[in-house]
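Colleague: Predicted model and sequence follow; I will ask about them next.
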Amino acid sequence: MSTIFTKIINQEIPGHFVYEDKICVVLMDKFPAVPGQTLVIPKKAVDYLFDLDAETYHHLFTIAKKVAQASDMTFNTIRTCLVIEGFEVPHVHLRLYPMTKKESLGQTMLRQQEASDEILALEAAKIKRALEQVEAVSS
């Protein structure tokens, strides 16, 4: 199965990478509802979260936690919310929303709009730097 995420992972189309390892990638969301919104995506294209093998499933959530911690540091959040997606693109993805104010996530999600490549690159660089700090603390 080839999805838009597979094409980004294979660098057939551009994307703003925050993190990559042998199991997953973390990308900036091209259509964020909030600044710093990221996607944690397995490299293997699987449509449904609970069809993932145990190693990939656990790894996605481990990486999501680290990226959430980095987002919290970067965007001075109240908390980072995690939503499991997969209807629009048939490829499992965890969407992280760095929330800076208390409001309904449902209302927040309605505000998504396309972000410029310049903004996405800047936010990706900030999250990467914070992720290095998170990694240093957790090692």
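Modeller: All right, it came through fine.

Colleague: CA atoms for contacts and neighbours, from now on please.
Modeller: Noted.

Colleague: residue ranges for the strands of this structure, please.
Modeller: With strands called from DSSP state E, the chain shows them at 17-20, 24-28, 38-42, 79-85, 93-99.

Colleague: Kindly compare burial across those strands and name the winner.
Modeller: strand 38-42 (a mean of 27; mean count of other C-alpha atoms under 10 Å).

Colleague: okay, the angle between that strand and strand 93-99?
Modeller: Our comparison of strand 38-42 with strand 93-99, counting by axes from the mean of the first three to the mean of the last three C-alpha atoms, to 10 degrees, yields an angle of 160 degrees.

Colleague: now strand 38-42 against strand 24-28, angle please.
Modeller: Using the same axes, to 10 degrees: strand 38-42 against strand 24-28 is 160 degrees.

Colleague: Centre of the chain to strand 38-42, how far?
Modeller: Centroid separation between strand 38-42 and its chain, computed with C-alpha atoms, centre = their mean, to the nearest Å, is 4 Å.

Colleague: Now tell me what touches it from outside.
Modeller: 5, 23-29, 56, 60, 63-64, 91-97 (C-alpha atoms under 8 Å, 6 or more residues apart in numbering).

Colleague: Now G36: closest residue in space that isn't a chain neighbour?
Modeller: E123 (5.9 Å; C-alpha to C-alpha, 6 or more residues apart in numbering).

Colleague: What distance do you get for that neighbour to E88?
Modeller: Per C-alpha to C-alpha, to the nearest Å, E123 is found 24 Å from E88.

Colleague: Put this next to the first one:
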Amino acid sequence: MTIFSKIIAGEIPSYKIAENDKFYAFLDIFPLVEGHTLVVPKVETDKFFDVADEYMSEYLVFAKRIAHAIEKAVPCNRIGVSVVGLEVPHAHMHLIPINSANDMNFANAKLKLSPEEFKKIQDRIIKELR
């Protein structure tokens, strides 16, 4: 069981943004920028392009709604999408508010946010989903 499956199961707390029967979105706890969100399928699949065909279009549609909410909640030019998948063997998509391509550089220092700061970001994004 991956750390993402434990988050989805509620065994590890997260700053949940949205979920449905197939996908779960939550704030990255090591964000590159405020609003950096992970979107994962509930079915464990190691590699992104091994996600079942019948899930792939739904995955993108689920992420699209969240990306629009993040873009409204966090000042940015657009939402960047990254699929790296090296750190956790569970397919996941990063939705990252960006103003330049360098905002998506995973070698950049990660933000250190307090639980209160994460909660405020979470609340702003969820408000935009409604």
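Modeller: Received the coordinates, thanks. Computed from a predicted structure; not experimentally measured.

Colleague: Contact partners for the residue nearest to G36 of the first structure?
Modeller: Contacts of E123 of the first structure by C-alpha under 8 Å, 6+ apart are 28, 35-36.

Colleague: ok, longest helix in the second structure?
Modeller: Counting residues, the longest helix found in the second structure (DSSP state H) is helix 53-73.

Colleague: buried sites along that one?
Modeller: Neighbour counts over helix 53-73 of the second structure (16 or more other C-alpha atoms under 10 Å) mark 59, 62-63, 66-67, 69-73 as buried.

Colleague: Report all helices and strands that that helix contacts.
Modeller: Under the contact definition 3 or more C-alpha pairs under 8 Å, 6 or more residues apart in numbering; DSSP states H and E, helix 53-73 of the second structure sits against strand 78-82, strand 93-98, helix 115-129.

Colleague: measure the residue nearest the centre of the second structure to Y15 of the second structure for me?
Modeller: Note on the second structure: the residue nearest the mean C-alpha position is L38, at 1.6 Å, using C-alpha atoms, centre = their mean. Distance of L38 of the second structure to Y15 of the second structure, computed by C-alpha to C-alpha: 10 Å.

Colleague: Find the residues that touch each one of the two.
Modeller: In contact with both L38 of the second structure and Y15: 26-27, using C-alpha under 8 Å, 6+ apart.

Colleague: one step back: now for the residue nearest to G36 of the first structure: what does it line up with in the second structure?
Modeller: E123 of the first structure maps onto I121 of the second structure when the alignment is built from TM-score structural alignment.

Colleague: Could you count how many residues lie near D29 of the first structure?
Modeller: 25 (other C-alpha atoms under 10 Å).

Colleague: Help me confirm that it comes into contact with Q37.
Modeller: Yes: with contact defined as C-alpha atoms under 8 Å, D29 of the first structure counts as touching Q37 (5.6 Å).

Colleague: which residues sit against the longest helix of the second structure?
Modeller: 17-18, 22-23, 35, 39, 41, 77-79, 95, 97, 121, 124-126, 128-129.

Colleague: ok, 6 Å please
Modeller: With contacts defined as C-alpha atoms under 6 Å, 6 or more residues apart in numbering, helix 53-73 of the second structure is touched by 124-125, 128-129.

Colleague: Provide a ChimeraX selection command restricted to the buried entries of these.
Modeller: Command for ChimeraX that selects the buried part of the contacts of helix 53-73 of the second structure, burial taken from 16+ other C-alpha under 10 Å:
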select :124,125,129
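
Colleague: re earlier: adding distance to A136 of the first structure, write the strands of the first structure out as TSV.
Modeller: Shown next, in TSV, are the strands of the first structure (distance: least, C-alpha to C-alpha, whole Å):
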stretch	distance to A136 of the first structure
strand 17-20	15
strand 24-28	18
strand 38-42	20
strand 79-85	20
strand 93-99	21
